[in-house]
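> the sequence isn't on hand, but the structure is:
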């Protein structure tokens, strides 16, 4: 009888601990935000023969990784990214190498469920970094989460 009582008490204690951590996690996130845990995440988009892949390593408020944009029969652009995490957004600088040159591009990634999105369009150079001329317009990349290879 004591064993049964002890077992039930432990189960109640464990289940209460689990619920309290879940409640605190919910309280710390904003509605519509994706909780970002320290991890390595991989994303990919394949449209016909064009492939774009992104590998992200998130560690607290920082993110780093590698972006590879490989359009079929066109010039490939790839390189490392470094940025900061705020909510479900990652503001990053991509050291884009393509066509024999390396340039710095500003990119804002947004995590949406099991996908990551960002916009691409006409860019202008500001303080040595290429930024979108009209951030709300242009092509929107949508890469779905995939297994890291």
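Thanks, I have it. Small disclaimer: the values here were computed from a predicted structure and weren't measured.

> rest of the way, CA atoms for contacts and neighbours
Will do.

> show me what the helix or strand harbouring residue 19 is packed against.
Per DSSP states H and E: residue 19 is located in helix 2-28. For helix 2-28, there is no helix or strand it packs on, judged by 3 or more CA pairs under 8 Å, 6 or more residues apart in numbering; DSSP states H and E.

> residue 61 contacts residue 88, correct?
No - at 11.3 Å, residue 61 does not count as touching residue 88 under the criterion of CA atoms under 8 Å.

> the more surrounded of those two?
It is residue 88, of residue 61 and residue 88, that has more neighbours when counted by other CA atoms under 10 Å, with 18 against 13.

> that one touches residue 111, doesn't it?
Yes - counting by CA under 8 Å, residue 88 does reach residue 111; the two are 5.3 Å apart.

> against that first model, consider the following:
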């Protein structure tokens, strides 16, 4: 529990550093900690644009642990904004995404394949009774979105 709280606080600091406007907006999911420079935190930032939708992923990897910030900005829809906390093994990141959307706080699993300058988001095999994505436990059986997140400078 303590590790999770520390990871969220670290991610909050990174969110502050990456927020290009430098100010909080109503509905931001993270509201704690002083800003730290993304470069000092060892963060890697990625972005994917699909039509008018923009997705941002910021990762801080320490050995096999990874945490960071994940934002889904859907055009003319509510955005999902939050933090991820998980493990990285054989270039596969399995994490819990703790986010806010439509005023509600939720958790769901996310899986990414980290490939140098690009990151690919996994597609869920199915969904449980509550609509939570379920991913194959065998990394070799995972399927990924064809369009990657591309590495960008952290802001």
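Noted; the coordinates are in hand. Here the structure is a predicted model, which means the values were calculated and not measured.

> where does the TM-score land?
Here the superposed chains carry a TM-score of 0.63, computed using TM-score structural alignment, normalised by the length of structure 1; 110 aligned residues with a CA RMSD of 2.7 Å.

> which residues sit against the helix or strand following the helix holding residue 19 of structure 1?
Sequence order places strand 39-47 as the next helix or strand after helix 2-28 of structure 1, per DSSP H and E. Contacts with strand 39-47 of structure 1, where a contact means CA atoms under 8 Å, 6 or more residues apart in numbering, come from 51-59, 115-116, 141-148.

> which residues of structure 2 does strand 39-47 of structure 1 align to?
Under TM-score structural alignment, strand 39-47 of structure 1 corresponds to residues 42-50 of structure 2.

> related to what we said a few turns ago, just the buried subset of the contacts of strand 39-47 of structure 1, please.
Among the contacts of strand 39-47 of structure 1, those scoring as buried are 51-58, 115-116, 141-146 (criterion: 16 or more other CA atoms under 10 Å).

> out of the residues you listed, what pair is the most spread apart?
Based on CA to CA, the longest span within those runs between 51 and 58 and measures 22.7 Å.

> show me what contacts residue 133 of structure 1?
121-124.

> likewise for residue 147 of structure 1?
By CA under 8 Å, 6+ apart, residue 147 of structure 1 lies in contact with 41-43.

> got a quick ChimeraX command for the buried subset of those?
Paste this into ChimeraX to select the buried members of the contacts of residue 147 of structure 1, with burial taken from 16+ other CA under 10 Å:
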select :42,43
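
> would you agree residue 6 of structure 2 falls within a helix?
Yes - Residue 6 of structure 2 forms part of a helix when assessed by DSSP: H, G, I helix; E, B strand; the rest coil.

> ok, now how distant is it from residue 112 of structure 2?
According to CA to CA, to the nearest Å, residue 6 of structure 2 and residue 112 of structure 2 sit 22 Å apart.

> out of the two, which sits in the busier spot?
residue 112 (21 against 11).

> please say which position in structure 1 that one maps to.
Match for residue 112 of structure 2 (TM-score structural alignment): residue 109.

> I'd say that match and residue 118 touch.
Yes - if you go by CA under 8 Å, residue 109 of structure 1 and residue 118 touch, sitting 5.0 Å apart.
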